[in-house]
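Colleague: here you go, sequence then predicted model.
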Amino acid sequence: MKLGFLTACLPNVPLADIAAWAEARGYQALEVAVWPSTGSRDFEASHLNVADFGRKQADETTALFERHGLTLSSLAYYENNLHPDLARRAEIAAHVKRAVDAAALLGVETVGTFIGRHPGLSVKENIALADKELPPLVEYAGERGVKIIIENCVMEGWHPDGYPGNIAYSPELWEWMFSLGLYLNYDPSHLLWLGIDPVTALRPYLDKIPHAQAKDAQLDPRARDRYGFFGKTLEREHPWDEGWWRYRVPGRGDVDWRGVVDALYEGGFTGVLSVEHEDPVWSGTEEKVKQGLDIAYQTLRPLINA
């Protein structure tokens, strides 16, 4: 197992600089963000331009990672593959394919994305829609030796009432998506606030988890007594303002990291555990984000065998 992080937390820092910093801090891998550089969302990062990516760019990227002794663990483009706007849905699918093409050139095993959701449809109706939309992407990736991995993020901010906006949030739904040939990019933080034990949920599915993310969550049961499980209704400052929980870097929340890492080892996981930094306390400046990544490293590195 190797310890890495997702580059999306440093959207304005060039990949070469991130790689140099990661090596200096002891990280072993990077999960590289490959959103299009549209600037439409705050957390978008485009550290590789997969829309214009050929052998030259692949060789340069490979040389960069070799120079710093790093593994490129996955390409990250987490978007709504069931977007209600058909034109936007087609754009997203096309970019997933471009990420797959880049991964194949780089020899990277996985591309990460979301299933997503059409918010005007029920979960069952969305499953029927996904049964039509996603198999062509799985086939396209498989022909190029790449797996598509789905993060189990709830993406409640994509739904007007804070309900799940990504229908991959529970083991019940993982089993359905596995039947389509998709894999899981396991993230324990989302399970925690849903009331699902992250370690218990992890154990049966390790053969379907080629890549994992490390993000923590901090719960506030007293605030839940005011807002309920689904979070704030009338007082949200932004779509992700649930009010009774928030994401943290590993070590600053309530996830049992010793249990998670032990279960990964017990199940034979040999991939990358990639820190996904979305901690509001350690955000706002490049320096604070890097301090948050240092905290995550200090928490997780002692649990991972050298």
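Modeller: Great, that's in hand. Numbers count the residues shown, from 1 in each chain.
Colleague: can we go C-alpha only for contacts and neighbour counts from here?
Modeller: OK.
Colleague: not counting residues beside it along the chain, what's closest to the residue nearest the centre of the chain?
Modeller: What sits nearest the mean C-alpha location of the chain, by Cα atoms, centre = their mean, is Glu151, with 5.1 Å. Using Cα to Cα, 6 or more residues apart in numbering and skipping the chain neighbours, the partner closest in space to Glu151 is Asn185 (4.6 Å).
Colleague: wasn't the one you found part of a helix?
Modeller: No - looking at Asn185 with DSSP: H, G, I helix; E, B strand; the rest coil, it is strand, so not inside a helix.
Colleague: that one: what's it in contact with?
Modeller: Residues near Asn185 by Cα atoms under 8 Å, 6 or more residues apart in numbering: Gly112, Ile149, Ile150, Glu151, Asn152, Ile209, Pro210, His211, Ala212, Gln213.
Colleague: so which of these belong to strands?
Modeller: Gly112, Ile149, Ile150, Glu151, His211, Ala212, Gln213 (DSSP state E).
Colleague: isn't the last one up against Glu278?
Modeller: Meaning Gln213. No - the pair Gln213 / Glu278 is not scored as a contact, 11.9 Å apart, by Cα atoms under 8 Å.
Colleague: put this next to the previous one:
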Amino acid sequence: MKLGVFAVLLAQKPLEEALDYIASKGLEAVELGSGGYPGNSHCNPDELLNDSGKLKAFKKAIDSRGLIISALSCHGNPLHPQQQIAGPFHETFIKTVQLAERLEVPVVNTFSGCPGDHDGAKYPNWPVSTWPNDYQEVLSWQWENKVIPYWAEAGKYAENHHVRIGLELHGGFSVHTPGTLLRLREAVGEVIGANLDPSHMWWQGIDPVQAVRLLGEAGAIHHFHAKDTSIDPNNVNKHGVTDMQLFTRLNDRAWQFRTVGFGHDLKTWGEMMSALRLVGYDYVVSIEHEDGLMSVNEGFTKAIGNLQQVLHKEPLGEMWWA
């Protein structure tokens, strides 16, 4: 496996300065935002697709530092019921797929999106209860009329451009658990897989080690994010895991994102890395920094140090003892 970083944490730095910083940390891969929620400060598909000189210089900047691009990421909600919101997310996804093909990047990361509850809706509706029965009706309508049809078409487009789709399992979107990812994958095909981020598993009460096993045994992990979550039991009892408070309310939230090793110990992270190897994942572990208690540099640096202790780097040798 290679250690990399989701470079949006360095969005304020020019691309080459950000790449120098990343390379100085000994990393081997970079994941770049290409629009949507992550922004496109380092990777603008419109510029790179329409200017061969800029594309060549962009590739050289990555290659010359001994880095690979693990994924292009354009997280958004292409299923938003307001077309003026959904449309730009969709267009960004399409352009990102085209750019990924040109750059020979195998994965485009995004969210599944979440539709409304009927064609005239204004806002997304994320059902999280089986009763009253209205929620079941909403859920069925969303999947049959929006989620599966959209991703069936988007999946074919990605396949035609030799790109796989890594959906991040994230609350608030239709695909947010291993089960919902596998449901969509069964309907659409193997082009759909997970950009598996354990931090979103923990706050939902899902063991990410088991999520790795479930998805990995199906060959459904296309990319992996390294981010931790700490859970405050007292605040969970007050607010529940679907805590709607702002992330800035650190003292009162039920859970918050942390850098690797500051929500769960390295034994847990070691088990996760071993599970990835066990299911045959041998690609990039991409650090994502969203720790409200640490600076970018400190959180990023500590994540690197902790992951270097548990990451499996060398090829498997012969079992001489067996």
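Modeller: That came through fine. Fair warning: this is a prediction, and the values are worked out from it, not measured in the lab.
Colleague: could you flag which of the ones in strands among the contacts of Asn185 of the first structure are buried?
Modeller: Among these, the ones that count as buried by 16 or more other Cα atoms under 10 Å are Gly112, Ile149, Ile150, Glu151, His211, Ala212, Gln213.
Colleague: just the closest of those residues to Thr71 of the first structure, please.
Modeller: Comparing these against Thr71 of the first structure with Cα to Cα places His211 closest, at 12.4 Å.
Colleague: what's near enough to touch the closest one?
Modeller: His211 of the first structure makes contacts with Ser73, Ser74, Thr110, Ile149, Leu184, Asn185, Tyr186, Gly271, Val272, Leu273, Ser274, as judged by Cα under 8 Å, 6+ apart.
Colleague: can you show me the strands along the first structure?
Modeller: With DSSP E as the criterion, the first structure has strands spanning 2-6, 29-33, 71-80, 110-114, 147-151, 183-186, 211-214, 216-219, 245-248, 272-275.
Colleague: where along the first structure do the helices fall?
Modeller: Taking DSSP state H to define them, one finds helices in the first structure at 15-25, 55-67, 86-106, 123-143, 171-178, 188-194, 198-202, 221-227, 257-266, 286-300.
Colleague: highest mean neighbour count out of the ones you listed?
Modeller: helix 188-194 (a mean of 22; mean count of other Cα atoms under 10 Å).
Colleague: which strands and helices lie in contact with that helix?
Modeller: Counting contacts by 3 or more Cα pairs under 8 Å, 6 or more residues apart in numbering; DSSP states H and E, helix 188-194 of the first structure packs against helix 198-202, strand 211-214, strand 216-219.
Colleague: apply 10 Å and report the result again.
Modeller: On a contact count with 3 or more Cα pairs under 10 Å, 6 or more residues apart in numbering; DSSP states H and E, helix 188-194 of the first structure meets helix 198-202, strand 211-214, strand 216-219, strand 245-248.
Colleague: turn those into a markdown table, columns for distance to Ala263 of the first structure.
Modeller: Shown next, in a markdown table, are these (distance: least, Cα to Cα, whole Å):
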| stretch | distance to Ala263 of the first structure |
| --- | --- |
| helix 198-202 | 7 |
| strand 211-214 | 12 |
| strand 216-219 | 17 |
| strand 245-248 | 21 |
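Colleague: quick one: which of those is nearest Asn81 of the first structure?
Modeller: Of these, the one closest to Asn81 of the first structure (Cα to Cα) turns out to be strand 211-214, at 20.0 Å.
Colleague: so where is that closest one in the second structure?
Modeller: Mapping strand 211-214 of the first structure onto the second structure (TM-score structural alignment) gives residues 223-226.
Colleague: run the chain-centre distance for the matching stretch.
Modeller: 6 Å (Cα atoms, centre = their mean, to the nearest Å).
Colleague: stretch 216-230 of the first structure now?
Modeller: Per Cα atoms, centre = their mean, the centroid offset for stretch 216-230 of the first structure relative to its chain is 23 Å.
Colleague: endpoints of it, how far apart?
Modeller: 19 Å (Cα to Cα, to the nearest Å).
Colleague: with stretch 220-229 of the second structure instead?
Modeller: So stretch 220-229 of the second structure: terminal residues 23 Å apart, Cα to Cα.
Colleague: in that stretch, what's buried?
Modeller: Buried, per 16+ other Cα under 10 Å, within stretch 220-229 of the second structure: Ala220, Ile221, His222, His223, Phe224, His225, Ala226, Lys227, Asp228, Thr229.
Colleague: from Pro178 of the second structure, how far out is the residue nearest to the first one when sequence neighbours are not counted?
Modeller: Distance criterion Cα to Cα, 6+ apart; nearest residue to Ala220 of the second structure, sequence neighbours excluded, is Gly193 at 4.5 Å. When Cα to Cα is applied, the distance between Gly193 of the second structure and Pro178 of the second structure equals 10 Å.
Colleague: quickly list what's touching both of these two.
Modeller: Residues touching both Gly193 of the second structure and Pro178 by Cα atoms under 10 Å, 6 or more residues apart in numbering: Leu215, Ala220.
Colleague: picking that back up, so for Ala94 of the first structure, which of the helices and strands packed on helix 188-194 of the first structure sits nearest?
Modeller: The nearest among these, by Cα to Cα, is strand 211-214 at 22.9 Å.
Colleague: which residue lines up with the residue nearest to Glu151 of the first structure in the second structure?
Modeller: Under TM-score structural alignment, Asn185 of the first structure pairs with Asn195 in the second structure.
Colleague: from Ala275 of the second structure, how far off is its match?
Modeller: Between Asn195 of the second structure and Ala275 of the second structure the distance is 15 Å, computed by Cα to Cα.
Colleague: and if you look at Ser52 of the second structure?
Modeller: Taking Cα to Cα, one finds Ser52 of the second structure at 41 Å from Ala275 of the second structure.
Colleague: again with Val105 of the second structure
Modeller: Look at Val105 of the second structure and Ala275 of the second structure: by Cα to Cα, they are 25 Å apart.
Colleague: also Ile206 of the second structure?
Modeller: Taking Cα to Cα, one finds Ile206 of the second structure at 15 Å from Ala275 of the second structure.
Colleague: corresponding residue for Thr110 of the second structure in the first structure?
Modeller: In the first structure, Thr110 of the second structure lands on Thr113 (TM-score structural alignment).
Colleague: how about the nearest residue to its match, chain neighbours excluded?
Modeller: Using Cα to Cα, 6+ apart and skipping the chain neighbours, the partner closest in space to Thr113 of the first structure is Tyr78 (3.9 Å).
Colleague: what about the equivalent of that neighbour over in the second structure, how many residues close to it?
Modeller: Here Tyr78 of the first structure is matched to His75 in the second structure, going by TM-score structural alignment. Neighbours of His75 of the second structure under the rule other Cα atoms under 10 Å: 24.
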